[in-house]
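Asker: Everything below, folded, please.
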Amino acid sequence: MTPPLIFLIDDEPLFAQPLSLMLRQESFDVEVFASAEDFLAREPYLGVGCLLLDLTLPGMDGNTLLEALQKRPMTTPIIILSGTGDIAATVRSMKHGAMNFLTKPIQKEDLLRAIGEAVALSRRIQPFCSRLATLTPRERDVLDAMLLGLLNKQIASRLGISEKTTKIHRGRIMEKLSVPSLPELVRLWVECGLPLGTGAGSAATPGGAPLQPDKS
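Answerer: Got it, this is the predicted structure:
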């Protein structure tokens, strides 16, 4: 079995290097990034793992990165590693999808426990998040409208398509995602770290195309 992949985003080599070594000794694969921009330049990862993120980074800070990551499916739950116990920063990061918040210096057992919980969640959501990436841009637009609670007639009007076409897209979405009901879809969507009710359409998944009305 392929080891879980741990992403570490921290610009302090004296912290990142020994931490990455310790994680490799614990049988994790590790990729280290010194900036949020470097991480975003990497090809999206839809495997099992987690992301360790320092909020204080050069250039794009950690919370701005969290906002950017909310626009795509994530199979890697996020653990914040902070040099301060700032309550406001904690609340903000949790609102932006972080799973846990640890304050430096971090005890090894606390970190490994948090990583274990994150990896367990990653294993649960990985199949669903991977299937999300198979949806077409139009299916992603319909899915976004479904998550807003719109009826088929409302979705059709919103997207400039027929109600019949909307029903076809809806059926294909449920089949591709292998979910039995909309409530189950919503639960998995939230576990993937994606926000509800954004109206983001296809922008919420990798490779999404802008909304374009059609005649179907």
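Asker: CA only for contacts and neighbour counts going forward, please
Answerer: Fine.
Asker: what's around Met94, how many residues?
Answerer: Neighbour count for Met94, taken as other C-alpha atoms under 10 Å: 18.
Asker: List the residues that contact the closest residue to it other than its chain neighbours.
Answerer: Leaving aside its chain neighbours, Met94 sits nearest to Asn100 (7.5 Å; criterion: C-alpha to C-alpha, 6 or more residues apart in numbering). With contact set as C-alpha atoms under 8 Å, 6 or more residues apart in numbering, Asn100 has these partners: Ile78, Ile79, Ile80, Met94, Ala114.
Asker: mind checking how far Asn100 is from Glu117?
Answerer: Note on Asn100: its distance to Glu117, by C-alpha to C-alpha, to the nearest Å, is 10 Å.
Asker: can you check Leu65 too?
Answerer: When distance is defined by C-alpha to C-alpha, Leu65 is 22 Å away from Glu117.
Asker: who's more crowded, those two?
Answerer: Leu65 (19 against 15).
Asker: before we go on, could you also do this sequence so I can check it against the first one:
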Amino acid sequence: MIPNLDPAGRAIVYVLDDDHDLGAAVARLLVRQGHGAKSFEDPEVLLSTYAGAPAHCIVTDIMMGSLDGFALADRIRTMDTALAIVFMTAWPTTANAVDSVRRYGGLDYLEKPLDEARLLAAVAEGVAWSRQQRDIRARTGTLSPRERQVFDLLVQGHSNKAVAAILALSPKTVEDHRAAIVAKTGASGLAQLIALTR
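Answerer: Purely as a prediction, here's the structure:
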């Protein structure tokens, strides 16, 4: 289970930069904005910490020593796909900007020196996105394998009758699964079930 808040009730944000002063300054800024922020200089230490204390958002430099920000993103995504990542760099390139979003799932690509307003907006958006993703996973995580199959087909727009035909079930069984799905997810109907997948 991924925690939603730190012990003080704040969203968790990790800042990774091999420049200690910059990382600490960004973490202090985020703390002043109400986040539970911590700075790291070493990606391996962050990864080790993350395993036991996941965050909602990571703000990471791209160019570091042995493990750059993109390699970090690849590794951390294997642990947590509901984590928002904001990349930052003092050496911006168009290729890296495109890669940061398309290849590595970054939320934003910030140039140093950082624009504080844009950083804060990106982190706020990242925290909101992460919380939403984790809420969806929690709500759909209790579905049985068969309920998950029915859910996936329903949100693709298939009728109960079509789902029954695809899964070789009776329409009544599909209705029963649909009722269980609605109860487990707290959705009030098909529109809210579809919204869970967006």
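Asker: Quick TM-score on the pair, please.
Answerer: Once the chains are overlaid, their TM-score stands at 0.63 when taken by TM-score structural alignment, normalised by the length of structure 2; 180 aligned residues with a C-alpha RMSD of 3.8 Å.
Asker: follow-up on the earlier one: mean per-residue distance, the helix or strand hosting the residue nearest to Met94 of structure 1 versus structure 2.
Answerer: Under the criterion of DSSP states H and E, Asn100 of structure 1 resides in strand 98-103. With the two structures superposed, strand 98-103 of structure 1 lies on average 2.3 Å from its match in structure 2, counting by mean C-alpha distance after the TM-score superposition for structure 1.
Asker: residues in structure 2 aligned with that strand?
Answerer: Mapping strand 98-103 of structure 1 onto structure 2 (TM-score structural alignment) gives residues 106-111.
Asker: distance between that stretch and the chain's centre?
Answerer: Averaging C-alpha positions (C-alpha atoms, centre = their mean, to the nearest Å) puts stretch 106-111 of structure 2 15 Å from its chain's average.
Asker: quick check, Pro180 of structure 1 in a helix?
Answerer: No: assessed by DSSP: H, G, I helix; E, B strand; the rest coil, Pro180 of structure 1 does not belong to a helix; its assignment is coil.
Asker: sec struct for the closest residue to it other than its chain neighbours, please.
Answerer: Ranked by C-alpha to C-alpha, 6+ apart and with sequence neighbours excluded, the top spatial neighbour of Pro180 of structure 1 is Met174, at 7.1 Å. Secondary structure assignment for Met174 of structure 1 (three-state DSSP): helix.
Asker: What's Met174 of structure 1 aligned with over in structure 2?
Answerer: Met174 of structure 1 is assigned Val182 in structure 2 as its aligned equivalent, the criterion being TM-score structural alignment.
Asker: How many residues are close by that match?
Answerer: Using other C-alpha under 10 Å, Val182 of structure 2 has 19 other residues around it.
Asker: right, and it touches Ser188 too?
Answerer: Yes: checked against C-alpha atoms under 8 Å, the pair Val182 of structure 2 and Ser188 is within contact range at 6.5 Å.
Asker: For the match of Met174 of structure 1, give its distance to Leu196 of structure 2.
Answerer: Using C-alpha to C-alpha, we find Val182 of structure 2 at a distance of 11 Å from Leu196 of structure 2.
Asker: what do you get for Val155 of structure 2?
Answerer: Using C-alpha to C-alpha, we find Val155 of structure 2 at a distance of 9 Å from Leu196 of structure 2.
Asker: now Asp74 of structure 2
Answerer: When distances are taken as C-alpha to C-alpha, Asp74 of structure 2 and Leu196 of structure 2 turn out to be 25 Å apart.
Asker: between those two, which one's more packed in?
Answerer: Leu196 (18 against 13).
Asker: With adjacent residues omitted, what lies nearest to that one?
Answerer: Across the structure, with C-alpha to C-alpha, 6+ apart as the measure, the residue nearest Leu196 of structure 2 apart from its sequence neighbours is Ile136 (5.9 Å).
Asker: ok, how many other residues are close to that neighbour?
Answerer: Taking other C-alpha under 10 Å as the neighbour definition, Ile136 of structure 2 ends up with a count of 18.
Asker: Which residue in structure 1 aligns with it?
Answerer: Using TM-score structural alignment, the partner of Ile136 of structure 2 in structure 1 is Phe128.
Asker: which residues touch that match?
Answerer: Residues in contact with Phe128 of structure 1 (C-alpha under 8 Å, 6+ apart) are Leu177, Ser178, Leu188.
Asker: And those residues, which is closest to Met22 of structure 1?
Answerer: Closest approach between the contacts of Phe128 of structure 1 and Met22 of structure 1, by C-alpha to C-alpha: Leu188, at 31.7 Å.
Asker: what residue lies at the spatial centre of structure 2?
Answerer: Relative to the mean C-alpha position of structure 2, the nearest C-alpha, by C-alpha atoms, centre = their mean, is the one of Ala82, at 2.4 Å.
Asker: separation between Arg187 of structure 1 and Asp11 of structure 1?
Answerer: The spacing between Arg187 of structure 1 and Asp11 of structure 1, counted by C-alpha to C-alpha, is 34 Å.
Asker: Show me which of these two is the more surrounded one.
Answerer: Using other C-alpha under 10 Å, the more surrounded residue of Arg187 of structure 1 and Asp11 is Asp11, with 17 against 10.
Asker: thinking again about what came up before, following the strand holding Asn100 of structure 1, which helix or strand shows up next?
Answerer: The element immediately downstream of strand 98-103 of structure 1 (helix or strand, assigned by DSSP H and E) is helix 108-132.
Asker: Check the mean deviation of that following helix from structure 2.
Answerer: Once the two structures are superposed, the average separation between helix 108-132 of structure 1 and the matching residues of structure 2 is 3.4 Å (mean C-alpha distance after the TM-score superposition for structure 1).
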